[in-house]
Each structure stands twice: as C-alpha cells, then as structure tokens.
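**Q** sequence? don't have it. structure:
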C-alpha cells in the first residue's frame, strides 16, 4: 500500500509543472507586450539621439531578460515533467533531461546568461559612479561558482 501511495504521489509534481509553465507563459506574454510598448514608444517619441539609443538598448535588454526568465520557467516545467511524469515527450536532443543533474545543469547555464544580461543592463545605465564595481564583482563570483559547479558535474559524469 505504501508503495502505491509513493508511486501515485509523483503526480504531485504536476502542480510544480503547471505553475512553472504558467509562469513561463505569463512572463513571455509580458515580454511580448513590453516589446510592443517599446516599439510604439520609439515611433511615438521619434527621438533619435544617443540618449534615445541608450534608452532603446536598455529596454531591449530588459525584454531579453524577461524572455530568459521565461525560458528558465519553461525548462523547469519541461524537466520536471520529463523526470517525474513522462519522459517520452518530444524535445530536441540538447533539451533532453535524464536526471536531476541534467535539469540543474541546464538551469544553471541559463542563470549564468541571465546574470550576464542583468549586468549588461546595469553597465548601460551606469553614469560613472563607483557602485558598479561591487555589483560586477558579485555577479562575476556567482558566475564563477556556477561555472565551477557545472564543470564539477561534467567531470563526475565523465569519470574524472
């Protein structure tokens, strides 16, 4: 009986899958709306200047940040579904998730890119004050730690 309860309880992961997918969908739609607003603002303002270009680039980076975050939620939903519910779902080979380490590795890779985009946005906003250095060092340390984490996973899988 306990075996049946545990076997059936894996379906509880569907709550996480559904919520992660809904978060991905919501953030994607918000990013699409933000893209439309940015384009409409560009045409309505019509300001062609270095300040306008900086604002446009910053808006585009923030939009990319949203889409990357949506990707994190989507990969989480897909990975949890593959691991706990049904691994027969058709995905590209690079997105196949066979164990929890595969899911963590894919998510970590996207987080590294996400952090890089966040720093790029701050660098574009930067107005010469020295506060960007601690922020950049903090992000660099997190990226270095995540890279080390990923390389350790790859070395353990290859037997090194």
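**A** Here it is on my side, so go on. Since we're looking at a predicted model, the values are computed, not measured.
**Q** all contacts plus neighbour counts: C-alpha atoms, from now on.
**A** OK.
**Q** hmm, who's touching stretch 3-18?
**A** Here stretch 3-18 makes contact (C-alpha atoms under 8 Å, 6 or more residues apart in numbering) with 76, 77, 78, 80, 81, 84, 85.
**Q** Repeat that for stretch 24-31.
**A** Looking at what lies outside stretch 24-31 - C-alpha under 8 Å, 6+ apart - the contacts are 63, 64, 66, 67, 69, 70, 71, 72, 73, 74.
**Q** switch the cut-off to 7 Å
**A** 63, 66, 67, 70, 71, 73, 74 (C-alpha atoms under 7 Å, 6 or more residues apart in numbering).
**Q** ok, now stretch 136-145?
**A** With C-alpha under 7 Å, 6+ apart, stretch 136-145 has contacts from 112, 115, 119.
**Q** now swap in stretch 81-88 and tell me
**A** Looking at stretch 81-88 with C-alpha under 7 Å, 6+ apart, the contacting residues turn out to be 10, 11, 13, 17, 97, 98, 99.
**Q** helix or strand right after the helix or strand where the third one lies?
**A** Assigned by DSSP states H and E, residue 13 belongs to helix 13-45. Downstream of helix 13-45, the first helix or strand assigned by DSSP H and E is helix 50-84.
**Q** Determine how far that following helix lies from the middle of the whole chain.
**A** Distance of helix 50-84 from the chain centroid (C-alpha atoms, centre = their mean, to the nearest Å) equals 6 Å.
**Q** Next one for the comparison:
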C-alpha cells in the first residue's frame, strides 16, 4: 500500500521549474540570437565582395577598352584604390562576424591565429586596426583625386587624429591585458 500523502508532495516538487534551467535556456536563446547579427554581417560582406567583383570587371574593361587608352595613371590608381577600400570594408564585416561567432556560438571555430577572439576587447581592437587602415586608404584617395591643399591638410589632420586615437586604444588594450 502506498502513502497517499507522498504522491501530492512528489507531484508538487516536479512541477516547480528549476531556476537554473530557465536561466540556461534564456542564455542559450540570447547567444543564438546573435546569429541574426552574424549572418547579417556575413551577407553584407558577401554583397560587398560581389559588388567588388563587378567593379573589378568594369575596371579591367575600362583599362583594356580602346577608350581606356586616354586614362591617366591617376585615374587607374584611384579606381584600384577604391577597389581595395571596398574589399577592406567587406573584410571588416567578416572579421566582426567571425569574432562574434567565436565569442557567442563556438569558441573552437578554426580560424587563423591573428583572427582568434577571446573577448569583446580583442574584437574592438581588430576593428579599430582595420578602420585605421581604411582611413589611410580614404586619405590616399583624396590625395590622388587632387584635392585642394588646405582641404587635404584638414582631412589629413582629422584622419591622423582618429588614427592616433585608435592606435592609443589598441595599444592600451594590448598592454592593459584582458
């Protein structure tokens, strides 16, 4: 014969949810929700790379075409630098996407050593470094386009200030440790 008092108590204890289980479920959902941002960044990077491939084709046709004989070195250099800038932007998007994936989804994702991300500060440092390079490309584009002296000076000073700030950010996070 069973004790009828133990049955209601047993059913009550199994109906109470484990607070740790619901917290884990919530954290798992939060981690997986990052997939929206990760996939968005990867799709945007892919779109930029496809656009870059189309622009590369146009660039080559422009150079090879009979009408391209009238192009100056400056125009060819500028078009080439813009292609590099486009690929750098796609690279930024991919680096951030891969870094977020490594941080939120799979820490063991196989990536080159330089792309490993162990915390958000690593990701921000990588982003800051790539942005600094892009700003350098932007300045080079302005110089090649033949901007006015004073405008180039102000642009160069502004870019130098931003690159110095980004460099300080990177160095302070590397020296400061994790």
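**A** Structure's in. What do you need? Source: prediction; values computed, not measured.
**Q** out of the contacts of stretch 24-31 of structure 1, who's nearest residue 57 of structure 1?
**A** Using C-alpha to C-alpha, residue 63 is the member of these that lies nearest residue 57 of structure 1, at 9.8 Å.
**Q** So which of the contacts of stretch 136-145 of structure 1 are in helices?
**A** 112, 115, 119 (DSSP state H).
**Q** And what about residue 128 of structure 1, helix, strand or coil?
**A** Under DSSP: H, G, I helix; E, B strand; the rest coil, residue 128 of structure 1 falls in the coil class.
**Q** residues touching it, list them.
**A** Here residue 128 of structure 1 is in contact with no residue (C-alpha under 7 Å, 6+ apart).
**Q** roughly how far apart are it and residue 32 of structure 1?
**A** 32 Å (C-alpha to C-alpha, to the nearest Å).
**Q** circling back: pick out the most distant pair among the contacts of stretch 3-18 of structure 1.
**A** 76 and 85 (13.2 Å).
**Q** between these two, who's got more neighbours?
**A** residue 76 (21 against 16; other C-alpha atoms under 10 Å).
**Q** counterpart of that one in structure 2?
**A** In structure 2, residue 76 of structure 1 lines up with residue 96, judged by TM-score structural alignment.
**Q** Now that match: closest residue in space that isn't a chain neighbour?
**A** Nearest non-adjacent residue to residue 96 of structure 2, counting by C-alpha to C-alpha, 6 or more residues apart in numbering: residue 123, 6.7 Å away.
**Q** What is the burial count for the one you found?
**A** By other C-alpha under 10 Å, the burial measure for residue 123 of structure 2, its neighbour count, is 21.
**Q** That one against residue 98, yeah?
**A** No. Judged on C-alpha atoms under 7 Å, residue 123 of structure 2 makes no contact with residue 98 at a distance of 9.5 Å.
**Q** picking up where we left off before, how about the residue nearest to residue 96 of structure 2, what's its match in structure 1?
**A** Counting by TM-score structural alignment, the partner of residue 123 of structure 2 is residue 103.
**Q** Against structure 2, what's the mean shift for the helix or strand containing that match, could you check?
**A** Residue 103 of structure 1 is located in helix 100-125, with elements delineated by DSSP H and E. Once fitted to structure 2, helix 100-125 of structure 1 is off its aligned match by 0.6 Å on average (mean C-alpha distance after the TM-score superposition for structure 1).
**Q** How about stretch 24-43 of structure 1?
**A** Mean for stretch 24-43 of structure 1 is 0.7 Å (mean C-alpha distance after the TM-score superposition for structure 1).
**Q** Thanks a lot, see you next time.
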